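Engineer: Sequence first, then the predicted structure:
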Amino acid sequence: MPDLPIDPAIQPRSLLEAQRAAALAASASGPDLRHRLAALARIDSILSHSGDRLHAAIAADFGHRAYPETALAELIPLRASVRFTQRRLAGWMRPRRRRVGASFLPGRAWVMRQPLGCIGIMAPWNYPLFLSVGPLIDALAAGNRVMLKPSDLTPRFGALLAELLAGQFDQAEIAVVNGDLETARAFSALPFDHLLFTGSTAIGHEVMRAASATLTPVTLELGGKSPVIVCPDADPGRTARSLMIGKLFNAGQTCIAPDYVLVPEHRLDEMVAALLREAGRLYPRITGNPDYSCIISERHRHRLEGAVQEAERQGATLRYAPGHAEEREQARASGRLVPTLVTAPPLDCTLMRDEIFGPVLPVLPYRSLEEAIAFVNARPRPLALYCYTDDRRLERMVLDSTISGGGTVNGTLLHCAQPDLPFGGVGGSGMGAYHGEAGFLRFSHTRGFYRPGRFSGFTTMAPPHGTMTRRMLPLMLGRRSRDVRPE
């Protein structure tokens, strides 16, 4: 008799059922402060004692990734997030008083926060640790149980994460589900109490469709094309160095990486030269450079190369730092892509339509700052926006006139690492935010309560309505007493 195919949904579904049963058997208010702090301490212990192993797994999945990139972008921000949350969690959990309307005095109103229940987290491959454990910290702080689905492009990391979490948590608290695309589809269709997905906009559409079948609320952290506006007063040297550090970090495989740069027309050549100079200083060579990361897969490298070639065929100019052009074939053979600046790209080419997610940077001129702002606003709302200027008036003009998930002024990427800043997209770049208190609230249900005083106007004006009602209603409505007549 032939073997029957295994339904990839069975294991995730059974894990969710076990977590739901455990949640129902516990307090509706979730774990107390002591238990939540202990859970966060266990996460911190994993990060502290297994950081080298986690980096090695990520580097193996990439083909190569520099240890400082894993430390700076994943380990350090996560440990800072744990400490920040531990210090403030008691205050976040405390019931908060709310104002009572004058008509309902004397009375008392307050809110209390309870865990949503079982949270699903779908993490991408580019920062697999930060984007798995970051929302996990917030969900645990809010008292939830969690199921994690790492990307199938980082299988070594996913296996190690499952091992490390299983050593500290029961699967009824935290479970890791590894698997292929079919497993991911089954995971996204489960009736979680909340589902957080980080990844591409195209897959985000599929996740939201799947979640809608069970009315599962979702937080989508997507991407899009994050612009850089270089204002006329910006120093080209400082701007170029900061910009290229952010763009080439993780070989550009960052959802909030600069995706294109808008430069004053009269400074275009100066800015391009500065950007190329800084790319060469940061990475004097590409092949064999231990500081420069590989592209995650051959498919992604082919996608990037195809987009660059298409732009060149349509009239764009490709620019490289000294020595980088000669390394293109060697770099390609080692799974890398050399940093590439693209000037005069056609606006309808793939590089200007789709998120790039690699070390390729289009640079476009503008004639006025108003024109640059209009260019950004004519496109889908980005996950991040970057502005370089030392003029506070220009800074305010850019920030007040644009909409983005977040951003950094005179820098890139750094807003994402601030534990007290909400992080999330808007419009096509996502919905919902987390990190810090925003994450605690994202994974909590805020319940509102009211307790009337001993003497309540609501009961005083109960039927049968008489003189008291006729006298009180005009006062409550802000009218003269003659405006209300008995029937």
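Structural biologist: Alright, I've got the coordinates.

Engineer: hey, let's count contacts and neighbours off CA atoms from now on
Structural biologist: OK.

Engineer: For the stretch 301-450 of the chain, just list every one of the strands.
Structural biologist: Using DSSP state E, counting those that start in this stretch, the strands of the stretch 301-450 of the chain run over residues 317-319, 340-343, 360-366, 384-388, 406-409, 423-424, 430-431, 433-434, 444-452.

Engineer: Please compare the first structure with the one that follows:
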Amino acid sequence: MTDNDKTTSAAVKSQSIITTVEQLQKQFSRLHALSRSNPINDWAIRERLLDDLEMLLSDNRENLAHAISADFGHRSESETQFAELFPSFTGISHAKKYGKSWMKTRRASISAMYRPAHNEIQPQPLGVVGIMVPWNYPLYLAVGPMIDALTAGNRVMIKMSEAAPKFAETFAKVVDHYFSSDMVCVVLGEVDIAEAFSKLPFDHLLYTGSTEVGRIVMAAAAKNLTPVTLELGGKSPVIVTKDVNLESVVNRVMMGKTLNAGQTCIAPDYVLIQREHHQHFISLAIEWLQKHYPNIENNEDYSYIINAAQFNRVQGYLDELPADSVHNLTGVDANPEIRLMPPVIVSEPALSSQLMQNEIFAPILPLIHYDNLDDAIQFVNERPRPLALYVFGNDDNEIYQVRTQTVSGGVCVNEVILHVAQHDLPFGGVGDSGIGAYHGKAGFERLSHMKPVFVQAKLNGMNLLLPPYGDLFRKAMALFLK
């Protein structure tokens, strides 16, 4: 490489971090042109990009975790390892293991009428994929879509959340170091930059965040006919059947509700439970917290609420409730100065309350009573379809009833949250909780054009079906239309 080449390379590299609308539009135009003139159809290039992403994470795992913690005031680094770094590494490994086979042209079946022709499906890169990242899991929800986009041969632009600025800046710098701006660039900025980002004519736009903002993003994308994947949220219910080990239920539900202090789009939002289990559930939850988060006010494993606005929002949900319905599980009060919010259980909140009207996104767990399983199913089905649904029980018939009579983005049986980490399962919502799914092969296909190809045989009988239509044509139609 000559000195001039090095200078040019450095100049291009500096374009990897975008901070203005003008830079945003200029960089998009550059990537769009490259995607048309130089599509990435070679597996070796895609694999090398995944290697670079893996190296980025391996070399910078501590810096990235520290940056996330700084944005939260305190975020458990163990949680970052478990919920962000681990699924990122396994996602890359999965893509490298299977990506080459996913991108191969595959045969599809064909009607006997058209033989000896055959059908094929040829995966091709879409071009430029836009990724809009939320603040709650800013590493995994940038890297996860990025894995799928790169495996599918796309160029990528990533808009980081302005609510996690320290991580956004750190991530932008490391991406700038490991990737050319011809392949991946990171966009920083406030709401005006996010709005401009959503209006770009991407070949696909993937947004993770609230349903309210998801509607705005989809409306902006629709003006360009940009296809979207929207990973939203909502109120993910837990249904506890009558024949159940309640201690096991509490163990899993409280894990899901305390992970990242409840700031998880698929966290258990509320529990539908029979009345006789209510008080026992609360007692077991208190014991669970004493065991897993002792001295919660000084516990390194427990995370804080991301910012004052989010803290005040959820504190407001509690303030409007009757005091005797709120059960403090730790004996420690919420601390607005450091945004520490210890877990609480709320007994039978009014269905009109903000707590039951909005996604909670905090360590607040409502318990709602039901009399029979049909009532619990009806309760779920009368509300917007959730991103996740969790059912606990030992009766296979009741589990089957819940699975078949409800519709949700995903389901866990006798577990919570872990379906998101399964790379052979598509992850996505339905209705108000999202559009489209990704992860693994589903993500590869979502961010590829699965092009149908009809291949005619050199010797075929199609000329027999041309006009003028005579007896042979009529006999063939009579045979085909039987």
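Structural biologist: Great, that's in hand. Bear in mind the structure is a predicted one, so any value in this text is a computation, not a measurement.

Engineer: Could you get me the TM-score between them?
Structural biologist: TM-score of the superposed chains, computed with TM-score structural alignment, normalised by the length of structure 2, equals 0.94; 465 aligned residues with a CA RMSD of 1.4 Å.

Engineer: Which helix or which strand is home to the closest residue to Trp43 of structure 2 other than its chain neighbours?
Structural biologist: For Trp43 of structure 2, ignoring the flanking residues on the chain, the nearest one in space by CA to CA, 6 or more residues apart in numbering is Lys100 at 6.0 Å. Here Lys100 of structure 2, judged by DSSP states H and E, is contained in helix 86-102.

Engineer: Trace that helix over to structure 1 and give me the residue numbers.
Structural biologist: Mapped onto structure 1 using TM-score structural alignment, helix 86-102 of structure 2 covers residues 76-92.

Engineer: Next, format the strands of the stretch 301-450 of structure 1 as a markdown table and append mean neighbour count and distance to Arg267 of structure 1.
Structural biologist: Shown next, in a markdown table, are the strands of the stretch 301-450 of structure 1 (neighbours: other CA atoms under 10 Å; distance: least, CA to CA, whole Å):
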| stretch | mean neighbour count | distance to Arg267 of structure 1 |
| --- | --- | --- |
| strand 317-319 | 17 | 16 |
| strand 340-343 | 22 | 13 |
| strand 360-366 | 22 | 8 |
| strand 384-388 | 27 | 14 |
| strand 406-409 | 20 | 20 |
| strand 423-424 | 24 | 33 |
| strand 430-431 | 21 | 34 |
| strand 433-434 | 22 | 36 |
| strand 444-452 | 15 | 49 |
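
Engineer: picking up where we left off before, the match of helix 86-102 of structure 2 vs structure 2, mean deviation?
Structural biologist: Its matched residues in structure 2 lie on average 0.6 Å from stretch 76-92 of structure 1 after superposition (mean CA distance after the TM-score superposition for structure 1).

Engineer: Identify each buried residue in that stretch, please.
Structural biologist: If you call a residue buried by 16 or more other CA atoms under 10 Å, then stretch 76-92 of structure 1 has these buried ones: Ile76, Pro77, Leu78, Arg79, Ser81, Val82, Arg83, Thr85, Gln86, Leu89, Trp92.

Engineer: now, which of those sits nearest Gln253 of structure 1?
Structural biologist: Among the buried residues of stretch 76-92 of structure 1, Pro77 lies closest to Gln253 of structure 1 (CA to CA), at 17.8 Å.

Engineer: quick one: contacts for that closest one?
Structural biologist: Phe130, Ala417, Gln418, Pro419 (CA atoms under 8 Å, 6 or more residues apart in numbering).

Engineer: do Glu398 of structure 2 as well
Structural biologist: Contacts for Glu398 of structure 2 (CA under 8 Å, 6+ apart) come out as Thr241, Leu373.

Engineer: who wins for proximity to His266 of structure 1 among the strands of the stretch 301-450 of structure 1?
Structural biologist: His266 of structure 1 lies closest, by CA to CA, to one member of these: strand 360-366, at 8.2 Å.

Engineer: Which residue numbers in structure 2 does the closest one align to?
Structural biologist: The alignment places strand 360-366 of structure 1 over residues 364-370 of structure 2 (TM-score structural alignment).

Engineer: Touching, Asn260 of structure 2 and Ile306? I think so.
Structural biologist: No. Contact criterion CA atoms under 8 Å: Asn260 of structure 2 and Ile306 do not qualify, at 9.7 Å.

Engineer: joint contacts of these two?
Structural biologist: With contacts defined as CA under 8 Å, 6+ apart, the residues shared by Asn260 of structure 2 and Ile306 are Asn136.

Engineer: hmm, back to that, roughly how far apart are the residue nearest to Trp43 of structure 2 and Glu287 of structure 2?
Structural biologist: Lys100 of structure 2 sits 49 Å away from Glu287 of structure 2, taking CA to CA, to the nearest Å as the criterion.

Engineer: Count the neighbours of the equivalent of His415 of structure 1 over in structure 2 for me.
Structural biologist: Counting by TM-score structural alignment, His415 of structure 1 lines up with His419 in structure 2. Residues near His419 of structure 2, counting by other CA atoms under 10 Å, number 18.

Engineer: Much appreciated, bye for now.
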